[in-house]
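Asks: the following block contains a protein sequence and its predicted model.
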Amino acid sequence: MHFRTLAAVFVVATAAAAPAMAADEINWTGFFLGGHLGMLSSTTSFNDPNGPPIYGGSVTAGGALAGFQAGYNQRVAPQWVLGIEGEYSFLGGSGSNTCLQPSTTVTGSNCKVQPQELATLAGRVGFLTQPQGRTMLFGKAGVSWLRSSVSMNPATVSFLDPGYIAQGITFSDDPNQPAPTSGSIGAFGPTIGAGVEYAFSPRWSMKFEYDYHHFSGMSLVTPQVTDVSETGVVTNLGSGGSSAMTQNLHIAKVGLNYRFGGPAKDTPASLSSAAADEPPFVPGWEFDVGTRFWYSSGRYQNQNGSPNQLVSRLTYRDVIGQSGELFARADAPFGVFVKGFVGAGGLSKGKMYDEDWGLNSELGAVPTGFEVTESDLNGTLHYITGDIGYNVMRGRDHKVGVFVGYNRYETTMNAMGCDQLVATSSGVCSQPPIPPTTNGISQIDAWQSVRVGVSAEATIFDRLKIAGDFAWLPYVKYDGLDIHRVRNIFFPVQGYGKGVQAELILTYMATEKFGIGIGGRYWSMWSSYAYETSTPTNIFEVETDRYGVFLQASYKFMAPR
């Protein structure tokens, strides 16, 4: 009873305190309800109670999110809006990496992270621009809650083989294969964000937003540790207690809000005088064509052996891509649109890391719990995307549409030379030596994806347009070939999985038809199940991501007036 009374007093008081609003201005005051779609990138760091890692220690996971939001805005000054917003999102994503690896004699673990749910409660401060106040720049801060599925999977232990015994190495004990630990872990943490929201009618608005979340205070029981020295001394240790975790989450999303306030439809009183003088908007044929340059950084990773008994992992990290693109979009007067782009370029810089656990005598000169090598990279990338969709909302200054489509992404990466980073006595890079001019390993991959997503754009200022494209990939087909050229070994791999692709573009229309823009793009794909085609029992996990900035120039013709 007291809560309802206080709430009623608050609404009446804030309404009375609101500044007078001109008849041609957008009314931001009131409750709102909407939905959102976007992408996420998370980094989870693991603290090993047995010591700092010599390699790895953090997991990057890409993914998608979809959810809803609700809140209340109050205009407190001619250009200022205060509000509160609650959001809930379903998350889909996955990532894994080496963790709990304090030395070369210890068989560490493969840590896997899958973000699943996110809830946020935040206050917002908005600044209104344009004569009508249709565009609101806002910042937000508050508290959020995240739930993730986390597992720690000890790597394989396979030292006992005739080769080492023939060398006179006697193992003091049988190495145990430790069991994995896992859990569904929730945590609270702070969040901050910023974005722009554009009211394209008195009731409807779209927003483009970035949020950062930080979570700590999480932990998981550390798996059992097995230590095997180069001379064959085996020590099977119990759990080292708990491993603490921290998680950082970056999110970009597009949202659509319905505001419970203002007139139900556009009227002369709800539009500026300039807009009221224009004839009603009639959709027509509209075409956009252009070219882009995309500067990106990428990562690719595959690992074989079951998730609980990891044998080997290849990681291609910080791989720089420079590619050119052609793109086009056509909108029909009856709501249908088609769009797409095609691009190609080169890969350079970056490093390839080859990790092995529990090396047998065919690969290692001595028993080695863990070793990792490093190689330089070069290569190529090619990609093509095509979508068909329908504009559920379209006006002179905005479009909101849904689409389905197809994407194909191909890369070839060549690892040159071999440098032993740890466990030099294993002899991996010296039997035989691999000089920097020698292509030791090549990775050839093709990812084919079904795209389902939302495309939105709005003219937020005079001549300045913002657009977003967010696609969930419910089905991804993977075909890869891992070539170990020095050993003349081939690993053909097939699989299927999921992914997300997103981009955000800011365009300045220098003329009515010619525009220049800058944008950001993020792709992430991962396997749900993959295997070596020549040996189906050899299970793989594969994941890749690529992100970067692009510059573009576009030309619009046959646009409606």
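Replies: That came through, no problem.
Asks: please make it C-alpha for all contacts and neighbour counts, starting now.
Replies: OK.
Asks: how about the strands in the stretch 301-450 of the chain?
Replies: 312-331, 336-357, 370-395, 398-422, 439-461 (DSSP state E, counting those that start in this stretch).
Asks: buried set for the fourth one?
Replies: Taking 16 or more other C-alpha atoms under 10 Å as the basis for neighbour counts, the residues of strand 398-422 that come out buried are 398-420, 422.
Asks: again, but for stretch 178-198
Replies: Neighbour counts over stretch 178-198 (16+ other C-alpha under 10 Å) mark 178, 180-182, 186-198 as buried.
Asks: for G186, what are its contacts?
Replies: 145-148, 218 (C-alpha atoms under 8 Å, 6 or more residues apart in numbering).
Asks: which one of these sits in the busiest neighbourhood?
Replies: Ranked by the number of neighbours (other C-alpha atoms under 10 Å), the contacts of G186 place L146 first, at 22 neighbours.
Asks: quickly find the element holding it.
Replies: Using DSSP states H and E, L146 maps to strand 135-154.
Asks: which other helices and strands contact that strand?
Replies: strand 109-129, strand 181-199 (3 or more C-alpha pairs under 8 Å, 6 or more residues apart in numbering; DSSP states H and E).
Asks: now do T246 against L220, distance only.
Replies: Applying C-alpha to C-alpha, to the nearest Å, the value for T246 to L220 is 11 Å.
Asks: actually A141, not the one I wrote
Replies: 29 Å.
Asks: so who does the residue nearest the centre of the chain touch?
Replies: Nearest to the geometric centre of the chain sits G62, at 3.3 Å (C-alpha atoms, centre = their mean). Contact analysis of G62 by C-alpha under 8 Å, 6+ apart lists 39-42, 93-95, 499-500, 524-525, 545.
Asks: what sits against the residue nearest to it when sequence neighbours are not counted?
Replies: Spatial nearest neighbour of G62, excluding adjacent residues (C-alpha to C-alpha, 6 or more residues apart in numbering): S41 at 4.5 Å. Going by C-alpha under 8 Å, 6+ apart, S41 touches 60-63, 249-251.
Asks: please redo it, this time with the cut-off set to 6 Å
Replies: Neighbour list for S41: 61-62, 249-250 [criterion: C-alpha atoms under 6 Å, 6 or more residues apart in numbering].
Asks: which one among the residues you listed gets closest to M136?
Replies: H250 (22.0 Å; C-alpha to C-alpha).
Asks: let me know the helix or strand that that closest one is in.
Replies: Using DSSP H and E, H250 falls in strand 242-260.
Asks: give me the contact list for the helix or strand T98 falls within.
Replies: Assigned by DSSP H and E, T98 belongs to strand 80-99. Here strand 80-99 makes contact (C-alpha under 6 Å, 6+ apart) with 56-57, 59-75, 109-127.
Asks: and here's the other structure:
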Amino acid sequence: MKRWALAAVGLFALGAAAPADAADLPLYGKAPVVAPVLAFDWTGVYAGINGGGGLAHSCWSITAAGGVAIDPPVGEGCHNASGGTVGAQLGYRWQKGHWVLGAEAEGNWADFKGNNVSLIVPPINNRTKIDSFGLFTGQLGYTVNGLLFYGKTGAAVAHAKYDEFIPGVGVVSNNLTQTRWGYSAGFGVEYAFAENWSVGGEYDHLFLGHHGGDLASPSLLPPVRTEKFGQDVDIGLIRVSYRWGGPVVAKY
């Protein structure tokens, strides 16, 4: 009888201890929690700074001399006006799926300058300088998380100066200054390295066409020569931007 009583007490103690031990055992069969994948959303207003270099290819042709028209124009040769540039950009982007649409305004100071000896009136040198430019463009891009590839096109404007000089003597004509309008096309890649920050590289080509103007001697009238200037500009930039807008989105 005592043996049966001891056995019953032992079974009771074992049953009481079993639930407590079971609570400490890991649960099997439940799927592990999957960490979300963060996808960058490019939607929002952004602003930033940029810097780089450019090269303006400029060709001069004489269309009149001393008020007498020259037809066809006589070419004086071409030169590259190169140098550095810094500026700022402001824009807005909207993302739908992997596609990104945008609009942007960009304004830059520049120091693109160069010259060549005139093929018609040596030793006079024809000199070109671009001291600023602006772009007003639309964008279409494709993004994979924080990496954005885009193309852009729109209007371009540049402030250009032209003059003539003789090495060792100095300037022999008045400066001619023009604000030239044209159009631009380019492409770039941008990487979001933080929630609101991105860095990228961009190439732009400015088509400024042909424009005419008078180059006058400081002491002689009428204008000594009327010139036609043909000009295109290639620009490479590194850009850093800060964005206000849509947050980083968690996707499972």
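Replies: That came through fine. As the structure is a computational prediction, the values presented were derived from the model and not from experiment.
Asks: please state their TM-score.
Replies: Scored by TM-score structural alignment, normalised by the length of structure 2, the superposition of the two chains gives a TM-score of 0.73; 207 aligned residues with a C-alpha RMSD of 2.9 Å.
Asks: which one of the helices and strands packed on strand 135-154 of structure 1 lies nearest to K351 of structure 1?
Replies: strand 109-129 (20.2 Å).
Asks: and the closest one, what other elements does it pack with?
Replies: In terms of contacts (3 or more C-alpha pairs under 6 Å, 6 or more residues apart in numbering; DSSP states H and E), strand 109-129 of structure 1 is packed against strand 80-99, strand 135-154.
Asks: let's have these in a markdown table, adding distance to S323 of structure 1.
Replies: Below are these laid out as a markdown table (distance: least, C-alpha to C-alpha, whole Å):
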| stretch | distance to S323 of structure 1 |
| --- | --- |
| strand 80-99 | 26 |
| strand 135-154 | 33 |
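Asks: for the alignment partner in structure 1 of G154 of structure 2, give me its contacts.
Replies: Applying TM-score structural alignment, one finds that G154 of structure 2 aligns to G142 in structure 1. When contacts are counted by C-alpha under 6 Å, 6+ apart, G142 of structure 1 touches 121-122, 190-191.
Asks: tell me how many other residues crowd the corresponding residue of structure 1 for D232 of structure 2.
Replies: If you follow D232 of structure 2 across to structure 1 using TM-score structural alignment, you land on N248. Neighbour count for N248 of structure 1, taken as other C-alpha under 10 Å: 16.
Asks: quick check: N248 of structure 1 touching Y212?
Replies: No: the pair N248 of structure 1 / Y212 is not scored as a contact, 7.4 Å apart, by C-alpha atoms under 6 Å.
Asks: burial count for F10 of structure 1?
Replies: The criterion is other C-alpha under 10 Å. On that basis, F10 of structure 1 has 12 neighbouring residues.
Asks: secondary structure element for F32 of structure 1?
Replies: With DSSP H and E as the test, F32 of structure 1 turns up in strand 30-47.
Asks: pull the distance from stretch 156-176 of structure 2 to the chain's centre.
Replies: 29 Å (C-alpha atoms, centre = their mean, to the nearest Å).
Asks: is L14 of structure 2 located within a helix, as I assumed?
Replies: Yes: counting by DSSP: H, G, I helix; E, B strand; the rest coil, L14 of structure 2 is located in a helix.
Asks: tell me the contacts of it?
Replies: If you count contacts by C-alpha under 6 Å, 6+ apart, L14 of structure 2 has none.
Asks: run the angle between the helix ranked longest in structure 1 and strand 30-47 for me.
Replies: With residue count as the measure and DSSP state H as the assignment, structure 1 has helix 2-17 as its longest helix. Here helix 2-17 of structure 1 runs at an angle of 110 degrees relative to strand 30-47 (axes from the mean of the first three to the mean of the last three C-alpha atoms, to 10 degrees).
Asks: what are the buried residues along helix 2-17 of structure 1?
Replies: The neighbour-count check on helix 2-17 of structure 1 (16+ other C-alpha under 10 Å) flags nothing as buried.
Asks: counterpart of V199 of structure 2 over in structure 1?
Replies: Match for V199 of structure 2 (TM-score structural alignment): M206.
Asks: need the next SSE after the helix or strand encompassing its match, C-terminal direction.
Replies: According to DSSP H and E, M206 of structure 1 maps onto strand 204-221. Downstream of strand 204-221 of structure 1, the first helix or strand assigned by DSSP H and E is strand 224-228.
Asks: for that next one, packing partners?
Replies: Strand 224-228 of structure 1 is packed against strand 234-239, with contacts defined by 3+ C-alpha pairs under 6 Å, 6+ apart.
Asks: what packs against the strand it packs on?
Replies: Applying 3+ C-alpha pairs under 6 Å, 6+ apart, we find strand 234-239 of structure 1 packed against strand 224-228.
Asks: quick one, the strand it packs on and strand 370-395 angle?
Replies: Using the same axes, to 10 degrees: strand 224-228 of structure 1 against strand 370-395 is 140 degrees.
Asks: thinking again about what came up before, among the contacts of G186 of structure 1, which recur in structure 2?
Replies: Using both residues aligned by TM-score structural alignment, their matches' C-alpha atoms under 8 Å, structure 2 keeps these contacts from the contacts of G186 of structure 1: 145-148.
Asks: any chance of those in a markdown table, with distance to R394 of structure 1 too?
Replies: Listed next are the kept ones among the contacts of G186 of structure 1 as a markdown table, based on distance: C-alpha to C-alpha, whole Å:
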| residue | distance to R394 of structure 1 |
| --- | --- |
| W145 | 35 |
| L146 | 35 |
| R147 | 37 |
| S148 | 38 |
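Asks: what's the closest of these to R259 of structure 1?
Replies: Nearest to R259 of structure 1 out of those is W145 (C-alpha to C-alpha; 25.9 Å).
Asks: excluding chain neighbours, give the residue nearest to that closest one in space.
Replies: Distances taken as C-alpha to C-alpha, 6+ apart place F188 nearest to W145 of structure 1, at 4.4 Å, with adjacent residues excluded.
Asks: give the equivalent position in structure 2 for that neighbour.
Replies: Per TM-score structural alignment, F188 of structure 1 is aligned with W181.
Asks: can I assume that match is in contact with V157?
Replies: Yes: using C-alpha under 6 Å, W181 of structure 2 makes contact with V157 at a distance of 4.4 Å.
Asks: about what we covered before: mean per-residue distance, the strand holding L146 of structure 1 to structure 2?
Replies: Its aligned residues in structure 2 lie a mean 1.1 Å from strand 135-154 of structure 1 after superposition (mean C-alpha distance after the TM-score superposition for structure 1).
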